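Visitor: With the input below, show me the fold.
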Amino acid sequence: MTVEDAGSWQWTRDEYEYCPLRIDGGTSRSAAAVMLSVRAEFTGWELAHVLRYPDGSRRVTLRRRRSPGPSPAPALCL
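Guide: Next up, the predicted model:
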């Protein structure tokens, strides 16, 4: 299973922070679901959007509520 950071965090004016990911086409739907569930359970991210490409890869956007205080490093979204 390969997951790539699809870009840096995107900050908006709302109360959420976003983390874009890309999951390769060789990753099964169930494996991707397990990976995203674990990420949600232990780091507080939730699924905001999924876009599936013809080659089977997926662009996933995770989000979580912003926390007060200093922002964590972008690498922590993975």
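Visitor: Please make it C-alpha for all contacts and neighbour counts, starting now.
Guide: Fine.
Visitor: Just the helices from the protein, written as ranges.
Guide: Shown for the chain, the helices assigned by DSSP state H span residues 29-43.
Visitor: So which residue is smack in the middle of it?
Guide: Leu62 (3.7 Å; Cα atoms, centre = their mean).
Visitor: Also this sequence, please, to line up against the first:
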Amino acid sequence: MADAARGDDWEYAPIRIPSTTGLKAAAQMLSAQAGVGGWELARVLKYADGTRKVVMRRRRRHEHLPQPIL
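Guide: Down below sits the predicted model:
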């Protein structure tokens, strides 16, 4: 999902990680996305039920790389 409304040159991808996913496993998944797709961590929200909402971002010049697959 690109953030074209603000006119910046970042592309954003929201990811929801279930509470049943451990911190170590979540970190490994996000690290793999960063390595393969050129993504970086932009924001993390942790909810009371343990669910995490992660927003990854990358420069638009990396649009040819794959989207997150989590």
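Visitor: coming back round to it: so what's the equivalent of the residue nearest to the centre of structure 1 over in structure 2 up against?
Guide: With TM-score structural alignment as the criterion, the equivalent of Leu62 of structure 1 in structure 2 is Met56. Residues in contact with Met56 of structure 2 (Cα atoms under 8 Å, 6 or more residues apart in numbering) are Tyr12, Ala13, Pro14, Ile15, Trp39, Glu40, Leu41, Ala42, Arg43.
Visitor: Make TSV out of those residues and add neighbour count and distance to Glu63 of structure 2.
Guide: Output for the contacts of Met56 of structure 2, formatted as TSV (neighbours: other Cα atoms under 10 Å; distance: Cα to Cα, whole Å):
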residue	neighbour count	distance to Glu63 of structure 2
Tyr12	21	11
Ala13	17	12
Pro14	15	16
Ile15	16	17
Trp39	25	10
Glu40	17	14
Leu41	16	16
Ala42	13	17
Arg43	11	20
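Visitor: can you put the residues you listed in CSV and add distance to Arg60 of structure 2?
Guide: Shown next, in CSV, are the contacts of Met56 of structure 2 (distance: Cα to Cα, whole Å):
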residue, distance to Arg60 of structure 2
Tyr12, 9
Ala13, 12
Pro14, 16
Ile15, 18
Trp39, 11
Glu40, 13
Leu41, 15
Ala42, 15
Arg43, 18
